[in-house]
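Peer 1: below are the sequence and a predicted model; questions follow.
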Amino acid sequence: MLVLLPPSEGKAASGRGAPLKPESLSLPGLTPARETVLGELVELCSGDEEKAREVLGLSEGLRGEIAKNAELRTAGARPAGEIYTGVLYDALDLASLDAAAKRRAARALLVFSGLWGAVRVTDRIPSYRCSMGVKLPALGALGAYWRAPMAEVLPAAAGDGLVLDLRSAAYAAAWKPQGEVAGRTATVRVLHAPTRKVVSHFNKATKGRIVRSLLASGSAPAGPAELVEALRDLGYEVEAQAPARAGKPWALDVLVAEIH
């Protein structure tokens, strides 16, 4: 099982660990593209601060993120699972999983990123600010920039099992499973059952809980149909829509009665 996650906009501090080693990150086929984005981001944030703030879409209160980006090559690095925070990651709560579930998380979770493309939760990275929606001066829109490198690397990372895609639209744009990989991919919406509406905060928290439930239970669904049964066994109310034709992902709605 491969679980595709969005990053968090806010991130924990880098800490005092050894600095980033790009060549040590998972998915080494992405290293040249990572180096290119990293180089341009550092250059941008080392120059005109107002230009950097505009490009990155930062409010006045987030001006300090520019200086942080300028020092990415020398800042301390921590496991990505500790860097990413926010609603989904709070609900996932990787730190409190038992040892076996943490090993499953290290194998299964892949976090998409405007800067790194995608990383495992065990990859050591510094804290940064660069969303997939950013358009860097020389590279353009990062969602489009990452498509070619991702298309080369991600099919192999997906292996021959289930792909559970929990990404937001901006990050999904960087890689869309194709062909037989798409056929064993499931996307998930979380709906407030009484209203059938998506609520953003609630959506993220529930997705974090779903991933935690799967990791903690040791469930290893082989494909989308098995995922539906696994989630129901874990107590979730799931409605599934199988694709009308081969080579398309399944669409799952998880219905929850209470928003919390």
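Peer 2: That came through fine.

Peer 1: use CA for all of it now, contacts and neighbours both
Peer 2: Fine.

Peer 1: now the strands: where do they sit in the stretch 1-150 of the chain?
Peer 2: 2-5, 78-79, 109-113, 117-120, 124-125, 135-136, 140-141 (DSSP state E, counting those that start in this stretch).

Peer 1: most tightly packed of those?
Peer 2: Most buried of these by mean neighbour count (mean count of other C-alpha atoms under 10 Å) is strand 124-125; its value is a mean of 28.

Peer 1: what helices or strands is that one leaning on?
Peer 2: With contacts taken as 3 or more C-alpha pairs under 8 Å, 6 or more residues apart in numbering; DSSP states H and E, strand 124-125 sits against strand 78-79, helix 80-83.

Peer 1: columns distance to Leu62 on top of these, output as a markdown table?
Peer 2: Formatted as a markdown table, the helices and strands packed on strand 124-125 follow (distance: least, C-alpha to C-alpha, whole Å):
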| stretch | distance to Leu62 |
| --- | --- |
| strand 78-79 | 21 |
| helix 80-83 | 17 |
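
Peer 1: tell me which of the strands of the stretch 1-150 of the chain lies nearest to Ala242.
Peer 2: strand 2-5 (18.8 Å; C-alpha to C-alpha).

Peer 1: work out the gap between the closest one and the centre of the chain.
Peer 2: Here the centre of strand 2-5 is set off from its chain's centre by 7 Å, with C-alpha atoms, centre = their mean, to the nearest Å.

Peer 1: next one for the comparison:
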Amino acid sequence: MLLLLPPSRGQSPAPRRARPVDLASLSLPGLGAAREHVLDALAAVCARPDAPAVLGLGPSLADEVARNTRLRTEPAADAVRVYSGVLFAAADLAGEREPMTATARRRARRHVLVASGLWGVVAPGDRIPAHRLGMGTDLPGTGPLAAFWRPHLARELAGRGDGLVVDCRSAEYQAAWRPGQGSDWVTVRVLQDGAVVSHSAKHARGLLAGHLVRRAGRVPTTPQGLVRAAAERFGAESVDLARTGRSWRLDVHLGGATG
């Protein structure tokens, strides 16, 4: 199983005394040159007065734009501690509410990747600084980030997408990499009262991710096994599976109604 998560806009800076990022130590080191390129391009853009407009950020985030210019020296922490939005709070892969067993930690290391406009992808334990850069950005000096990352991720993730891929990313991040034809690619959709929801979807996807890492027994290896695992968390009446072209879709119905 490969479990793909989106990053979160909400991020918690590492403690000031923490060491900065070591690019060579990040997972998938073959992405190193591409990460260096995006990091340099982002720093250059964020030194410009029009940086907030380029990044699609409001004036209240000026401090975060300024921090983007010094990411090589900013303190870094595990990605699952830096990413602090709704999905990551629900998944609790840092074990802040419920301690992670040795098995859960091993599963997170082996099976989870977090998509990123800056890093391409990172593993939960990769130490990164808090930053602001969405995959939908057209970054001067780089171009549209999804298109930039596509060939790099295709090369580095070759083979990682064989088998079951549980995709909790948004379409913006799916544009940078999609599993190959040989995979069982399952996207996760969340509905409430029959309608697709967004904010609640992040929470539900986080609960699913946390459960897949912590549950007893082996990780699922087929879409049908994923449905059974999801039913353990949400109830059998609240999950269903459908084939959609070359992929599958797992629907999670909040409130217990499948509609």
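Peer 2: Now that the structure is in, tell me what you want to look at. Small disclaimer: the values here were computed from a predicted structure and weren't measured.

Peer 1: related to what we said a few turns ago, can I get the strands of the stretch 1-150 of the first structure in a markdown table with distance to Gly218 of the first structure?
Peer 2: Below are the strands of the stretch 1-150 of the first structure laid out as a markdown table (distance: least, C-alpha to C-alpha, whole Å):
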| stretch | distance to Gly218 of the first structure |
| --- | --- |
| strand 2-5 | 14 |
| strand 78-79 | 22 |
| strand 109-113 | 14 |
| strand 117-120 | 19 |
| strand 124-125 | 25 |
| strand 135-136 | 40 |
| strand 140-141 | 38 |
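
Peer 1: which one, of those strands, ends up nearest to Gly17 of the first structure?
Peer 2: Of the strands of the stretch 1-150 of the first structure, nearest to Gly17 of the first structure by C-alpha to C-alpha is strand 78-79, at 6.4 Å.

Peer 1: for Pro243 of the first structure, find the nearest of the strands of the stretch 1-150 of the first structure.
Peer 2: Proximity to Pro243 of the first structure (C-alpha to C-alpha) singles out strand 2-5 among the strands of the stretch 1-150 of the first structure, at 19.4 Å.

Peer 1: nearest to Ala158 of the first structure, out of the helices and strands packed on strand 124-125 of the first structure?
Peer 2: In terms of C-alpha to C-alpha, the element of those nearest to Ala158 of the first structure is helix 80-83, at 19.5 Å.

Peer 1: and the closest one, which residues are buried?
Peer 2: Going by neighbour count (16 or more other C-alpha atoms under 10 Å), the buried part of helix 80-83 of the first structure is 80-83.

Peer 1: translate Val213 of the second structure into the numbering of the first structure.
Peer 2: Matched by TM-score structural alignment, Val213 of the second structure corresponds to Leu215 in the first structure.

Peer 1: assumed Asp251 of the second structure was part of a strand.
Peer 2: Yes - per DSSP: H, G, I helix; E, B strand; the rest coil, Asp251 of the second structure lies within a strand segment.

Peer 1: ok, for it, nearest residue in space, not its chain neighbours?
Peer 2: Excluding the flanking residues, the one nearest Asp251 of the second structure by C-alpha to C-alpha, 6 or more residues apart in numbering is Arg189, at 4.9 Å.

Peer 1: I appreciate the help and will end here.
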